[in-house]
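Q: Sharing a sequence plus its predicted fold:
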Amino acid sequence: MAQQRVIATAPGKINCYFRVGPPREDGYHEVASLYVAVSLTEQIEATLRTDGELQLSLEPDSPVVHDPENFPLGEGNLVYQAAQLLREHTGTTLGADLHITKRVPIAGGMGGGSADAAATLVACNELWQTHLDREELGRLGARLGADVPFALMGGAAIGLGIGDQLAPLLTRAKTHWVLIPASYGLSTPRVYGMLDRLRSGMDIEVPKEIDPAVIEALMASDAPALAQVLANDLTQASLALAPELGTMRDLAEGAGALRAMVSGSGPTLALLVRDGEHAEEVMAQLGDEVGVATIDVTAPAAGARITLSE
C-alpha cells in the first residue's frame, strides 16, 4: 500500500582527488576520483497523487536559488527525470507532487542535481512502495548521471570509469571544510570542453587509480597531510572560464585555509581546515575582511535517506 507523504535527503559532494582522462568517443571522460559526501543536503518532499501526474515545486526560501522564477520545474529537471524513470522501470501508475528544497550550490561542482535525483529515487520508491533495493536504485541513478550513485551511497568512495564504478571507503574519520559558493554557475560540459581545448595536442593517459597518499590522509583525518595532496584536473579549465576564482582561492588561503580548491567543475571553492574552531576563524576572516559568504560542512555524510514517511 502506497504511503501518503515521504521526505528524503541526499548529500552534496567534494572531490578530494579528481584526475581526468581524454574524451571518449561517446563524449564522456574516464576519471579517477575520491568522493566525500558533505553535510549539506538537498531535500525532496514527495506527496502521493493518484492521477499519475508528476508536479514539481520549489521551496521559495532555498538559499542557493538566485532566480526562482526561471528555475526549471518541468521534464528537464533531474527530479522529474528520476521519478519518471522509476515509474517506467517499475510500471507503477501513481504520481507525486515533488517539492524541492535546494541547499547545495546550483551548477557549483558539488553534485546538487545528482543529489536531487538520488533523493527523488529514494522518496518515490518509498512513496509508491516499488520495493527496489539500493543496488537497483543505483543502476537507475547511473542512467541519470555519473554522480547519482554516489549521492545514493554517501560516505567516501573511490570512483573510476566515468565516476560510476564505486568502491566505498569504510571511514568515519571526519574532515572539516568551508565552502565559498559563487553567485553564478559553471556548466559541467563547458568546463570539460575547455579542459579538452587546453590539452589539445597533449598525450593524456586514462587515470587508473587514486594517489594512495590521498586515501591515507583522508582515512586518518590528517588535514595538513590531506592539504598537500588534494588535486583536481578541472581547476585549470574552471579558472580559464572564471579567472576570479584564482583570486578568491588566494584570499581564502591568505585567510588561513590549509588549502583552497575548486570543487569538481566549479565554481564553488572548498577550503580544507583543521577542525570546527579553525573553520569559524577562516569564515570570520573572510566575512569581516572580504565580505564573502561561506558555509561550513563536515565529511563524510550519509547518503540518500528517508527522514519522514507517513
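A: Nice, I can see it.

Q: contacts and neighbour counts: CA atoms only from here.
A: Fine.

Q: ok, for L308, nearest residue in space, not its chain neighbours?
A: I7 (5.0 Å; Cα to Cα, 6 or more residues apart in numbering).

Q: list the contacts for Q236?
A: L195 (Cα atoms under 8 Å, 6 or more residues apart in numbering).

Q: thinking again about what came up before, the residue nearest to L308: neighbour count?
A: Look at I7: counted by other Cα atoms under 10 Å, it has 24 neighbours.

Q: In terms of helices and strands, where is it?
A: Per DSSP states H and E: I7 is located in strand 5-23.

Q: With V191 instead?
A: Element membership for V191, per DSSP H and E: helix 188-198.

Q: Kindly report the same for G246.
A: According to DSSP H and E, G246 maps onto helix 244-254.

Q: in the following helix or strand past that helix, what counts as buried?
A: Going down the chain from helix 244-254, the next helix or strand is strand 259-262, by DSSP H and E. Neighbour-count burial for strand 259-262, counted by 16 or more other Cα atoms under 10 Å, picks out 259-262.

Q: Could you dump those into JSON lines with distance to Y17 added?
A: Converted to JSON lines, the buried residues of strand 259-262 look like this (distance: Cα to Cα, whole Å):
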{"residue": "R259", "distance to Y17": "13"}
{"residue": "A260", "distance to Y17": "13"}
{"residue": "M261", "distance to Y17": "10"}
{"residue": "V262", "distance to Y17": "11"}
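
Q: Okay, one more to line up with it:
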Amino acid sequence: MKPLIENDLIWGAWRARHSDTTREPDGFARLLALCLELEIDWIDHADIYDDGAVEDLHGRAIQRLSAAQRQGLRVITKCGVRFPSPGQPGVRTVHYRSDAAYLHQQADASLQRLGVDQIDLYLLHRPDYLMQAEETARALEDLHTSGKIAAYGVSNFSIHQLERLRASTELPMAAHQIEISVGETSALDDGRLDQAARLDMPLLTWSPLAGGRLFHDDGRLQPLRERLEQVAREMDAGGIDEIALAWLKGLPARIQPILGTMQPDRLRRQVMAYRALNLDRQDWYAILEAERGTPVP
C-alpha cells in the first residue's frame, strides 16, 4: 500500500495563535507557504487547540494562498478530548469521547473551521477508556465513506488499545501520533516503536524537542543537554535541536517529527539539518544513556 504520508516532516500549528509571526491569517499563510517550499505538506491540528481557533485561523489563512498551494496542503486534525473551557460549555471535568455522534459532530465542525472539503488524516486524540470499539470503528468508516475523512489514525494509544480498534474495522489505520524525543524514550521499550515498525505505520512524533525542556534549566536533563552540546560541536551543527532531531531520525521506524516552531528561519534551519545529519551509532547510544542516567544493559 502506498504510504499516506510520504514526506519526512510535519508542521504543527498548536501554538500558532501565541506567536506574533503566525497569530494573524497573513502570517499563518506565509508560514504555510514556507512549509510547501520546504516540501512539508502535512499540517497538524486538533479541535481543542485554542478551542478550535487554530483550525479557524488555518481556514482564514488558506484564503491568502493560491489554488495550487491550497491543493498542495494536507491536513491532520484530532478529536476526542473534552475539558472545562469557554469553548466547551457544560464540561465539568477532563474526559474523552469516541462515540459515533461525537465523532460526526466534531468532524463537521473541524471541516467548517479548516475551510476544507476533506480531512486528510483524522486522529482519535486520546484513548477513551469507555470506547465501544465497534461503534467507533463504524463512525470512522462512515466518515470515510462520505468523503469527510481520507484516512484515520490514533494518538497516544497503547499497543493494546491500538490493536483493539484495528481489529474492529477493515479500514486500514494510517498512523499513530505519540510523544518521542531524546527526553521521552518510553516508546522504545513499551512496544509502540516495535508495533509501528511491524505494521509499517508512520509514527508522528509530537514534542520532538521534549516540549522545549531541552532549552530550559531542567536539572534532570542537564546531562542530556551537555551530551547534545558535545555532539553538536563535534558535528559542527547549528544547535542541540538539530542533534535531537537527528537522534529521532535514527530510529528503525517511519518516524515523522512534528516541528512546532513558528519562526521561519528556525524552521528552515531545522528542516535542512534533519535532512542532512546522520548520527553515529555510538553517539546515538551515548545520548540515550545521558537521558536515562544509566548505561544500557
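A: Looks like it came in fine. What you see is a predicted model; the values in this text were computed from it and never measured.

Q: now what about the TM-score between them?
A: Remark: TM-score between the superposed chains equals 0.27 [TM-score structural alignment, normalised by the length of the second structure]; 133 aligned residues with a Cα RMSD of 6.1 Å.

Q: Which elements pack onto the helix holding V191 of the first structure?
A: Counting contacts by 3 or more Cα pairs under 8 Å, 6 or more residues apart in numbering; DSSP states H and E, helix 188-198 of the first structure packs against helix 235-241.

Q: rewinding a little: sort out which residues of the helix holding V191 of the first structure are buried, please.
A: By neighbour count with 16+ other Cα under 10 Å, helix 188-198 of the first structure contains the buried residues 188, 191-192, 194-196.

Q: Including distance to A115 of the first structure, could these go into a markdown table?
A: Output for the buried residues of helix 188-198 of the first structure, formatted as a markdown table (distance: Cα to Cα, whole Å):
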| residue | distance to A115 of the first structure |
| --- | --- |
| T188 | 15 |
| V191 | 20 |
| Y192 | 21 |
| M194 | 25 |
| L195 | 25 |
| D196 | 27 |
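
Q: Counting by contacts, list what the helix holding G246 of the first structure packs against.
A: Packed against helix 244-254 of the first structure by the contact rule (3+ Cα pairs under 8 Å, 6+ apart) you find helix 235-241, strand 259-262, strand 269-273, helix 276-289.

Q: ok, which stretches of the stretch 151-297 of the second structure are strands?
A: Under the criterion DSSP state E, counting those that start in this stretch, the stretch 151-297 of the second structure carries strands at the ranges 152-155, 173-179, 203-206, 255-259.

Q: can I get those strands in JSON lines with distance to S110 of the second structure and mean neighbour count?
A: As requested, the strands of the stretch 151-297 of the second structure are exported to JSON lines (distance: least, Cα to Cα, whole Å; neighbours: other Cα atoms under 10 Å):
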{"stretch": "strand 152-155", "distance to S110 of the second structure": "14", "mean neighbour count": "24"}
{"stretch": "strand 173-179", "distance to S110 of the second structure": "19", "mean neighbour count": "22"}
{"stretch": "strand 203-206", "distance to S110 of the second structure": "20", "mean neighbour count": "23"}
{"stretch": "strand 255-259", "distance to S110 of the second structure": "20", "mean neighbour count": "23"}
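
Q: Would you reformat the ones you listed as TSV and include distance to L288 of the second structure?
A: Shown next, in TSV, are the strands of the stretch 151-297 of the second structure (distance: least, Cα to Cα, whole Å):
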stretch	distance to L288 of the second structure
strand 152-155	24
strand 173-179	16
strand 203-206	17
strand 255-259	17
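
Q: returning to that earlier point: helix 188-198 and the strand holding I7 of the first structure, what's the angle between them?
A: Orientation note: strand 5-23 of the first structure sits at an angle of 10 degrees relative to helix 188-198 (axes from the mean of the first three to the mean of the last three Cα atoms, to 10 degrees).

Q: L160 of the first structure touches A32, doesn't it?
A: Yes: the pair L160 of the first structure / A32 is scored as a contact, 4.9 Å apart, by Cα atoms under 8 Å.

Q: Comparing those two, which residue is more hemmed in?
A: Legend: neighbour count by other Cα under 10 Å for L160 of the first structure and A32, higher for A32 (25 against 21).

Q: how far away is that one from E42 of the first structure?
A: Counting by Cα to Cα, to the nearest Å, the gap between A32 of the first structure and E42 of the first structure amounts to 25 Å.

Q: E126 of the first structure now?
A: From E126 of the first structure across to E42 of the first structure, the span is 17 Å (Cα to Cα).

Q: who's more crowded, the two?
A: E42 (27 against 23).

Q: does the more buried one sit in a helix, a strand or a coil?
A: What DSSP: H, G, I helix; E, B strand; the rest coil gives for E42 of the first structure is strand.

Q: next one: H58 of the second structure
A: When classified by three-state DSSP, H58 of the second structure comes out as helix.

Q: right, and it touches L114 too?
A: Yes: using Cα under 8 Å, H58 of the second structure is in contact with L114, at 5.7 Å.

Q: tell me the helices in the stretch 51-200 of the second structure, going along the chain?
A: 53-61, 67-72, 100-114, 133-145, 159-166, 192-199 (DSSP state H, counting those that start in this stretch).

Q: could you say what helices and strands the third one packs with?
A: Helices and strands touching helix 100-114 of the second structure, as assessed by 3+ Cα pairs under 8 Å, 6+ apart, comprise helix 53-61, strand 74-79, helix 133-145.

Q: ditto for the shortest one
A: For helix 67-72 of the second structure, the elements it packs on are helix 25-37, judged by 3+ Cα pairs under 8 Å, 6+ apart.
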